[in-house]
Each structure stands twice: as structure tokens, then as C-alpha cells.
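Undergrad: sequence and predicted model, in that order:
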Amino acid sequence: MTKQKLTDKEITTAIAKLPEWKVVDGKLNRAFKFDSFVAAFAFMTKVAFAADKMDHHPELFNVYNRVVIDLATHDVDGISNLDIDLAQKINDL
């Protein structure tokens, strides 16, 4: 899949369809809360497999039962179509 940097308007339109995602410091961002550390870590593992299939890797942050994910495409210096696609896959998990 070709990486394409999105305009601010395209990002706004896309995240309207991605519940709980927002733009923070130029990256798509979402926080998740789980019942336990193990549940949070299991989720991160699922995200890792989905991201690796796309060859597009997120920034994952974990503290106990919380996972925070940031998505940006460094090659295009911003948010791309790959970030939107990965955010949707993450929501589907």
C-alpha cells in the first residue's frame, strides 16, 4: 500500500469515523483501559501482529492496565492513510 500524507481536512473526516481517536502533537492518539495488566498486554500483542502485517508500526505505551497508542508515518512527516487504516484495525480488535 502506498503511503499518502493526509490533509487536515482528510484527517478530520477520517477520525470522525474512528471513535475515541484524536490528534495529539501531530499523531493519531487513543488510550485504552483494561481490567488487568495481562489483558492490556494481550491487546498490545494483537496490535503488534496487525501492525507487523501492514509493516506499519505504532508507538505503544503501557502502564499496568492502560495502553496509549500514537500513530504517525515518519516517512511522510505526518498522518497518512496507513495510520487511519491501522487505527480502524485496532478499533476492530
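TA: All right, it came through fine.

Undergrad: from here on, just use CA atoms for contacts and neighbour counts.
TA: Fine.

Undergrad: isn't residue 46 right next to residue 92, touching?
TA: No. Residue 46 is beyond contact range of residue 92, at 10.7 Å (criterion: CA atoms under 8 Å).

Undergrad: this is the comparison structure:
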Amino acid sequence: MERLSEETRGTLLSPLIDAGWSVQPDRDAIEKTYKFADFADAFGWMTKAAIWAEKWDHHPEWFNVYGKVKVVLTTHDVDGLSTLDIKLARKMDGLAE
């Protein structure tokens, strides 16, 4: 796994930024807060996302309060963003629809 290159970074991140993700200012990571109707919906989404994260061996940093889930994605092995972060962000967005 490699850190995103400057050449691919804009192309891969742009659609995620349009979908509500943002780049953290203090580290090479992206974040998004998902809002759900209630705790059960939020936890159900987290369970589905966790299955994919485990399957891909790429685990998010996340924080849940009632119907909100804040997600931070970065690849610790490369100390920054990788294609795994892009892949998991897209999957999480798809699961939230």
C-alpha cells in the first residue's frame, strides 16, 4: 500500500469532497459526519461498514453519539491517505444512501 501521490490525490478526493468529506487540516486524513434518524439506524450503518472494513483489513476511526457518526479515514501504515481510504469512503457513502 502506498500513500496517494500528488497526481492522483485531486482526482480521487474531488468526488469525496463533493459528497461531504473534508481533508483534516492537521494530518493527511479525511473526515465526514453522517446523520441518521436515531441510534439504531446509526449503529446499523456502523455494523454494515464494519463488515467491509474488516473484510478489507482497513479500520476507520469513528465516534458515535445517538444518530451521528463521525468518521476519520487515514492509512496508518503509510502515515496518510491511500486508495484504501478512498475505497472505504465510497463504500460508506453507498451504505448510507
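TA: Perfect, thanks for sending it. Given the structure is predicted, the values throughout are model-derived calculations rather than measurements.

Undergrad: returning to what we had before: pick out whichever of residue 46 and residue 92 of the first structure has more residues nearby.
TA: For residue 46 of the first structure versus residue 92, neighbours defined as other CA atoms under 10 Å are more numerous around residue 46 (13 against 7).

Undergrad: show me where the first structure has helices.
TA: 8-15, 37-54, 81-92 (DSSP state H).

Undergrad: who touches the aligned residue in the second structure for residue 38 of the first structure in this structure?
TA: With TM-score structural alignment as the criterion, the equivalent of residue 38 of the first structure in the second structure is residue 40. Applying CA atoms under 8 Å, 6 or more residues apart in numbering, we find residue 40 of the second structure in contact with residue 67.

Undergrad: can we see that at 6 Å?
TA: Not one residue lies near residue 40 of the second structure by CA atoms under 6 Å, 6 or more residues apart in numbering.

Undergrad: same question, residue 26 of the second structure
TA: Shown in contact with residue 26 of the second structure (CA under 6 Å, 6+ apart): no residues.

Undergrad: state the distance from it to residue 19 of the second structure.
TA: 21 Å (CA to CA, to the nearest Å).

Undergrad: over to residue 53 of the second structure?
TA: As for residue 53 of the second structure, its distance to residue 19 of the second structure is 20 Å (criterion: CA to CA).

Undergrad: neighbour-wise, which of the two wins?
TA: Neighbour count, other CA under 10 Å: between residue 53 of the second structure and residue 19, residue 53 has more, with 18 against 13.
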